[in-house]
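Asks: What would the 3D arrangement of this be:
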Amino acid sequence: MSLLRVSPLAGLLSAALLLTGCFNEADKTPQQSVDQRLRLAMLQPPRSGLTPLSDDAFKLSRWSTAETLVVLDKMGEAKPALATNWQQTGDNRWRFELRPEVKFHDGSALDAATVVNALTVAAQAAPKPRILDGVQLTAEADGQLAVIVTTAQPDPLLPQRLSSPQLAILSKKAYSADGTVNPRHTGSGPFELVQVNGTSSARLERFAGYWGKQAKASGIDVSFVPDGTARGAALRTGSADIVEAIPVSQAPLLDQRLIHEVPMPRTNTLYLNTKSGVMQDAALRAAVRDAINRQQLVDNVYEKRADVAQGLLGPALPWAAELRQPVSDPVTAAKPAGETITLATFSDRAELPEVAVYLAQQLTAAGFTVNQVVREYSQIESDALAGKFDAFILSRATVLDSGDPVAYMYSDFACKGSFNIAQLCRPEIDQALQKAAAIPAGNARREAIMRAENLILSTDAAIPILHERVIQGEAADIRDAVRDPRERTLINAATQRVSQAG
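Replies: The predicted structure follows:
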């Protein structure tokens, strides 16, 4: 099947038209300022209709429209949200007490039955939300305002797991018989999602019945702007108040007072296909490992706004470097003899195609023949997961779900992991991850995590390149936008636009 090719100019014009439609002059009227609406430009459009069972859940949490039973603090500790407290009542059982007098946007009340319904739908979904990879979970009511959550195996991090936006609690009206989940008018956060215009925009309004402090902004106007140049222009021209993920190439063109670097638990990693193609050969994977010049990528592509990777887990987890041990007896690299590699990545993150160009040059210099494939993420994810590429460059959040990297490692590197692009299956890695997962939070768990990382790195199935910092744009009159390394919150009840006159 032939692919439709769109010129860079056409893409830029499309992005400009999108901005014109979503950030028009009417947004700058005095009335709009009085209304205190926030204009937000986001990187990726919804991929799954904004169902919380997918990665779209993180949009719902960044808009503060869908809430979870618990949230995580900066240290990754579980704190109350829709649940006020909890305790472990058995090896496999936890009891969560629910916050009273919480109303959903449709007017219904939070109760145990609602929570049981939401968690049961997530546990029985196909595919499951990533946070539930390898977890069998059931929930039952314990009176009106308490829930018992039981897991097939002991899960010492269950509260942290339930903080994942993919396990947000929506009202019963959100869940239909055909398995779809609609977050419109069904969340419980300070902002109510009232309108979604496909993959172009969304609109939220302040929810007057919120159980916590009222939102200072009257609403949020969201536009999905995949083009990085267009997002940078939105901040520069004042068309957007808050801009997500400004490309490093755009940062020097902007007022430096308006951009903020947030260290991310996000690693730019090269995944190599261990199941089919030339990368089945461990010695050729080692040759790829030795050919990569990480510093060149940090300096030239990321303009020094990133950190060279020493492992899968970066400086956002400061304990990782302290506990990391070098791989013992690394595989000796073979001498490439022109073997062809299909190197793929996606264009949604503006730096990745440029990373691919540099990697292709480095691998060609090492003796490989490299073919490149670049598409939008929505058009390439299924092929990557199916193992159709020899190598795939991915910008991957390493503690996105539970605040703990075990879930990410299981998803990406366990035999049954749902995001196993490397097609990796090693019993010793599965065993190490299972052991780490069984240990309560603390130093012993961290040490077990780093032993698992060491085993993964020894396969050269995933070659960490660099750790990213996200660049967030905020207009001069914006106050209290959230700079969250976990990318869970961006706008909350305190976020507001302050009158220039004030």
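
Asks: alpha carbons only for contacts and neighbour counts from here, please
Replies: Will do.

Asks: separation between L167 and N85?
Replies: Relative to N85, L167 is positioned 17 Å away (C-alpha to C-alpha, to the nearest Å).

Asks: higher neighbour count, these two?
Replies: Remark: of L167 and N85, L167 carries more neighbours, 28 against 18, as counted by other C-alpha atoms under 10 Å.

Asks: Figure out the helix or strand that the nearest residue to R289 once chain neighbours are set aside lives in.
Replies: Nearest residue to R289 in three dimensions, chain neighbours excluded: I463, at 6.4 Å (C-alpha to C-alpha, 6 or more residues apart in numbering). For I463, the host element (DSSP states H and E) is strand 462-474.

Asks: Second chain to compare with the first, below:
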Amino acid sequence: MRWRQGRLRDWLCAASVALAACALPAQELRIGLASNPGTVDPHFYNNDAVSAVVSHAYETLVALDPDTRLVPALATSWRAVDDRTWEFKLRDGVKFHDGSSLSAEDVLFSLDRPAAIANSPSSFATYTRSITGKKAIDRLTVQLTTAAPAPLLPNDLTRIFIVSKKAAEKASTDDFNQVKVDAGTGPFRLVKFSPGASVQFARYDGYWGAKPAWSALTLRMLPADAARMSALLSGDVQLVENVQANLVAQFRQNKDLSVFDKVSSRVMFLYTDHRDSSPFVTDKEGRPLARNPLKDARVRHAISKLIDRKVLAERVLDRLAVPTANIAAPGMFGFNPKLEPEPADVAGARRLLAQAGYPEGFGLTLFGPNDRYINDEQVVQAIGQMLTRGGIATRVQVSPMSTYVGRASKKELGFGLLGWGVGGGEPSGAMRGLLGTPDREKGMGATNWSSYASPQFDALLTEALRTVDDRKREQLLQDAAEQALAKDFAIIPLYHQVATWAGRKGIAFVPRVDEFTLAYQVRPD
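Replies: Predicted structure coming up:
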């Protein structure tokens, strides 16, 4: 159902009056999600929306705290035995939901499974490619060897969920989605997955760690902002993520609500097509071009100059964004302070287009999702207008993320908006996936929708990925970012989101840099 803004405001005012009278169920938590994950197989799709959901039932060896610092999870400790060997000590007494005990064999199986999954839109195998050998030293000790020094292996393993080999060895992704598999160790166990509607969990009373405050959990998929906000105010859910941007200030003033926020590590950017020909790139009359303008770095630089990031952050996103020219967020390891967001410069952009051979511009279609990120459809529309004013006649097409990502990941679109959560405490993983020359064996370029390929960038990133010295590695990452983003304009960073959540009175929540909405970090207040 489509709500007009005025109608929604009227409804919100009426609903807020009744809000305080609604009783808060002590045993059940209902959360409204802005995303619509298409699977609960923890190894099928390397996507934050999926990972956030399955994190309730599955765990990793190493975890990230709300500020993306590494903390123990299923591994109590880890150490570098030598330059090419890591050893992980497993937590004793951990039981899977199927009743089996966590052992080194489950870890070895879980590290192998992602590479065995066919047709993954974005494979988790990118995080295990550096591993050339693995063995169980004993029931609770695993050693992993790499072909070259891999200082970031513990960071990479924050992305690989551990499943019960006994439960999952013969299971397909469909079996996971139909909840025929009980293979996790997390604080909740899956009960039911209704694609496009909800995921239901029950508290796992055999959990090794602190028990959640809630005996039952329902994650409702409510990608439409109005529906999600309405569900909060009507009492259908007690917490929502991605508060509708124009309602954040109003919610802060509502005594019956609490708003939680944090500058996110998610970088929003435009991917650009570096191939010889690109779909949906034409002359201004819609005719095919002999060569692809986006292949020219001057054209990509011109596009960057045409975008007014300040307008996007302050007006389109209601100040829920911080303009950027980096992948890493400010303060994060690897952030390059020399890369500053360009101010809008239409005249400069037109000069670059003329130098590249397009003095009159060209035609372009800009794609994006309309249900995944803060005001994503409005952002895409605004960028389309900015490019058109600069001489690039831009058509805009938006669609639900579930449809959009399928086409974009197959490189059917060529130019569009995407967001990426920069996890693991530094940007190397994101840079490897988004900007590395695609190479399945090396685990590079799994989400390189731009088809960017730069020997200079690859050499810098590869060196960073095997450099143990933090100071040297950070400099290499900064140099790699400068090459890809300030020289090649491989992708066009726009801003980092400010993540927001709102909860009913009596709800306490710990906001996270990675934007994950985790029910075990929600407690009655």
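
Asks: about what we covered before: looking at the second structure, where would I find the counterpart of the strand holding I463 of the first structure?
Replies: Mapping strand 462-474 of the first structure onto the second structure (TM-score structural alignment) gives residues 491-503.

Asks: repeat for stretch 354-370 of the first structure
Replies: Against the second structure, stretch 354-370 of the first structure falls on residues 378-394 (TM-score structural alignment).

Asks: now do stretch 220-230 of the first structure
Replies: Going by TM-score structural alignment, stretch 220-230 of the first structure sits over residues 217-227 in the second structure.

Asks: Can you give me the neighbour number for the spatially closest residue to V482 of the first structure that is not a sequence neighbour?
Replies: Leaving aside its sequence neighbours, V482 of the first structure sits nearest to L490 (C-alpha to C-alpha, 6+ apart; 4.7 Å). Other residues near L490 of the first structure come to 22 when the count uses other C-alpha under 10 Å.

Asks: secondary structure element for L490 of the first structure?
Replies: Using DSSP H and E, L490 of the first structure falls outside every helix and strand.

Asks: Hmm, it is touching R62, no?
Replies: Yes. Using C-alpha atoms under 8 Å, L490 of the first structure makes contact with R62 at a distance of 4.7 Å.

Asks: Residue range in the first structure corresponding to stretch 302-313 of the second structure, please.
Replies: Against the first structure, stretch 302-313 of the second structure falls on residues 287-298 (TM-score structural alignment).

Asks: picking up where we left off before, helix or strand right after the strand holding I463 of the first structure?
Replies: strand 478-479.

Asks: ok, average deviation of whatever helix or strand comes next after that following strand from the second structure?
Replies: Next helix or strand after strand 478-479 of the first structure toward the C-terminus (DSSP H and E): strand 496-497. Mean deviation of strand 496-497 of the first structure from its aligned counterpart in the second structure after superposition (mean C-alpha distance after the TM-score superposition for the first structure): 2.7 Å.

Asks: and strand 496-497 of the first structure, how far out from the chain's middle?
Replies: Distance, stretch centre to chain centre, for strand 496-497 of the first structure: 25 Å (C-alpha atoms, centre = their mean, to the nearest Å).

Asks: Return the residue of the first structure aligned against Y452 of the second structure.
Replies: Per TM-score structural alignment, Y452 of the second structure is aligned with L424.

Asks: how far away is that match from N273 of the first structure?
Replies: 8 Å.

Asks: before we move on, what about V373 of the first structure?
Replies: 15 Å.

Asks: likewise Q32 of the first structure?
Replies: Distance from Q32 of the first structure to N273 of the first structure, by C-alpha to C-alpha: 51 Å.

Asks: Which residue of those two possesses the greater neighbour count?
Replies: N273 (27 against 12).

Asks: residues contacting A309 of the first structure?
Replies: By C-alpha atoms under 8 Å, 6 or more residues apart in numbering, the contact list for A309 of the first structure reads 267, 294, 464-467.

Asks: ok, now with 6 Å
Replies: The contact partners of A309 of the first structure, taken as C-alpha atoms under 6 Å, 6 or more residues apart in numbering, are 464-467.

Asks: for these, which one is nearest T186 of the first structure?
Replies: H467 (36.1 Å; C-alpha to C-alpha).

Asks: so who does the closest one touch?
Replies: With C-alpha under 6 Å, 6+ apart, H467 of the first structure has these contacts: 266-267, 306-307, 309, 314.

Asks: Same question for A245 of the first structure.
Replies: By C-alpha under 6 Å, 6+ apart, the neighbours of A245 of the first structure are 470-472.

Asks: any idea how far it lies from E487 of the first structure?
Replies: From A245 of the first structure across to E487 of the first structure, the span is 10 Å (C-alpha to C-alpha).

Asks: counterpart of P190 of the first structure in the second structure?
Replies: In the second structure, P190 of the first structure lands on P187 (TM-score structural alignment).
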